[in-house]
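Participant: Pasting the sequence and the predicted coordinates here, then a few questions.
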Amino acid sequence: MTARLDRAEDAAGPLVRAIGPDGFLIGEERFAAVLLTPNGATLWSPPPLAELAEADIAPLLALDPPPELILLGAGAATAFPPRSFVAALEARGIGVEAMDSRAAARTWALLRNEGRSIAAALMPIG
């Protein structure tokens, strides 16, 4: 199941209004895990972090133009994805910044307000 919230009228993209153990509140929709792009939010079913692969974030990699950076919210605590995941994105010219999901949501808002070309993948907190 995919839920989408388009915010074409807002240059900053979708805004995470609240974060808790039950997910991320974006607009009036709650997402357990979410992919964020400048144009919307998509429900995401991520694998365990240790198994994360390039294909798991395919919608972010399909953006045109591609993002310069992907923020990876690793859940309740900062953790790092497999080196193969980072290497695959770097080979595409895309940076990866891993942090806890709360920090990634805050960083998303800050960088989008600066007009940066980014995307985010936020894993569940709880």
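Facilitator: Now that the structure is in, tell me what you want to look at.
Participant: only C-alpha atoms for contact and neighbour calcs from this point on.
Facilitator: Will do.
Participant: any idea how far residue 49 lies from residue 86?
Facilitator: Note on residue 49: its distance to residue 86, by Cα to Cα, to the nearest Å, is 12 Å.
Participant: So the two - more neighbours on which side?
Facilitator: residue 86 (19 against 16; other Cα atoms under 10 Å).
Participant: which residue packs closest to that one, ignoring adjacent ones?
Facilitator: On the basis of Cα to Cα, 6 or more residues apart in numbering, the spatially nearest residue to residue 86 that is not a chain neighbour turns out to be residue 96, at 6.4 Å.
Participant: Can you verify my assumption that that neighbour contacts residue 74?
Facilitator: No - with contact defined as Cα atoms under 8 Å, residue 96 and residue 74 do not form a contacting pair (11.8 Å).
Participant: what about these two, which has more around it?
Facilitator: residue 74 (24 against 21).
Participant: List the contacts of the more buried one.
Facilitator: Counting by Cα atoms under 8 Å, 6 or more residues apart in numbering, residue 74 makes contact with 49, 80, 98-101, 122-124.
Participant: Secondary structure and distance to residue 23 for those residues - can I get that in CSV?
Facilitator: Compiled in CSV, these are given as follows (DSSP: H, G, I helix; E, B strand; the rest coil; distance: Cα to Cα, whole Å):
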residue, secondary structure, distance to residue 23
49, helix, 17
80, coil, 20
98, strand, 18
99, strand, 16
100, coil, 13
101, helix, 10
122, strand, 10
123, coil, 9
124, coil, 6
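Participant: second one coming, line it up with the first:
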Amino acid sequence: MRMERERPAAGPLVRGFGAGGYRVDAPDGTMGVYPALLLTATRADNWAPPPLDALDEAALAPLLGTPIEFLLLGTGATLRRAPRALVAALDARGIGVEPMDSRAAARAWGVLRAEERQIAAALYPLDH
């Protein structure tokens, strides 16, 4: 699927996704494809996620060094709950967790960044 937005957001944008992963435009004009992805307002990084049930703060460390309101958690092909311990740990930092399937999270990323929301995203592979 290819996605277009009327108002571009600052930072990396998910331009599409498919079997190979997420197509991301970086702020420097380069494009990359990532099977699993960590996003902040300034960077996109490949990610080797643990099983969702084992997801913890350590796996999200690259995202937690920046001020964020909440984390978009793309849980793969279907919506799954985030681990309770992770939700509690992030809540203690003042960070909310919004789990959704990874396609929805990829679409929401651009909308929320266009609103200049301070968010981060962790997107599991679509075949997960």
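Facilitator: Here it is on my side, so go on. Since the model is a prediction, treat every value here as computed from it, not as a measurement.
Participant: What segments of the second structure are strands?
Facilitator: Taking DSSP state E as the test, the strands found in the second structure are 13-18, 21-25, 31-34, 37-39, 44-46, 70-74, 96-100, 119-123.
Participant: Which one, of the ones you listed, ends up nearest to residue 110 of the second structure?
Facilitator: Proximity to residue 110 of the second structure (Cα to Cα) singles out strand 13-18 among the strands of the second structure, at 6.1 Å.
Participant: So which bit of the first structure is the closest one matched to?
Facilitator: Alignment of strand 13-18 of the second structure against the first structure: residues 15-20, by TM-score structural alignment.
Participant: Please identify the buried residues of that stretch?
Facilitator: Buried residues in stretch 15-20 of the first structure, counted by 16 or more other Cα atoms under 10 Å: 15-16, 19.
Participant: circling back: farthest-separated two in the contacts of residue 74 of the first structure?
Facilitator: Between any two of those, the greatest separation by Cα to Cα is 14.8 Å, found for 80 and 124.
Participant: out of these two, which sits in the busier spot?
Facilitator: residue 124 (25 against 18).
Participant: Enumerate every residue touching the more buried one.
Facilitator: By Cα under 8 Å, 6+ apart, the contact set of residue 124 of the first structure is 21-23, 32-33, 74-76, 101.
Participant: Tell me how many other residues crowd residue 6 of the first structure.
Facilitator: Around residue 6 of the first structure sit 16 other residues, with neighbours defined as other Cα under 10 Å.
Participant: wait, I meant residue 94 of the second structure
Facilitator: By the measure other Cα under 10 Å, the count of residues near residue 94 of the second structure is 13.
Participant: Next: residue 108 of the first structure.
Facilitator: 27.
Participant: Now do the contacts for it.
Facilitator: With contact set as Cα under 8 Å, 6+ apart, residue 108 of the first structure has these partners: 71, 118-120.
Participant: Could you report the distance from it to residue 30 of the first structure?
Facilitator: According to Cα to Cα, residue 108 of the first structure stands 17 Å off from residue 30 of the first structure.
Participant: cool, and residue 5 of the first structure?
Facilitator: Plainly put, residue 5 of the first structure is 11 Å away from residue 30 of the first structure if you go by Cα to Cα.
Participant: Repeat that for residue 83 of the first structure.
Facilitator: When distances are taken as Cα to Cα, residue 83 of the first structure and residue 30 of the first structure turn out to be 30 Å apart.
Participant: The two: who's more crowded?
Facilitator: residue 30 (18 against 11).
Participant: Could you verify my assumption that that one touches residue 20?
Facilitator: No - Residue 30 of the first structure lies out of contact with residue 20 (Cα under 8 Å); the separation is 10.0 Å.
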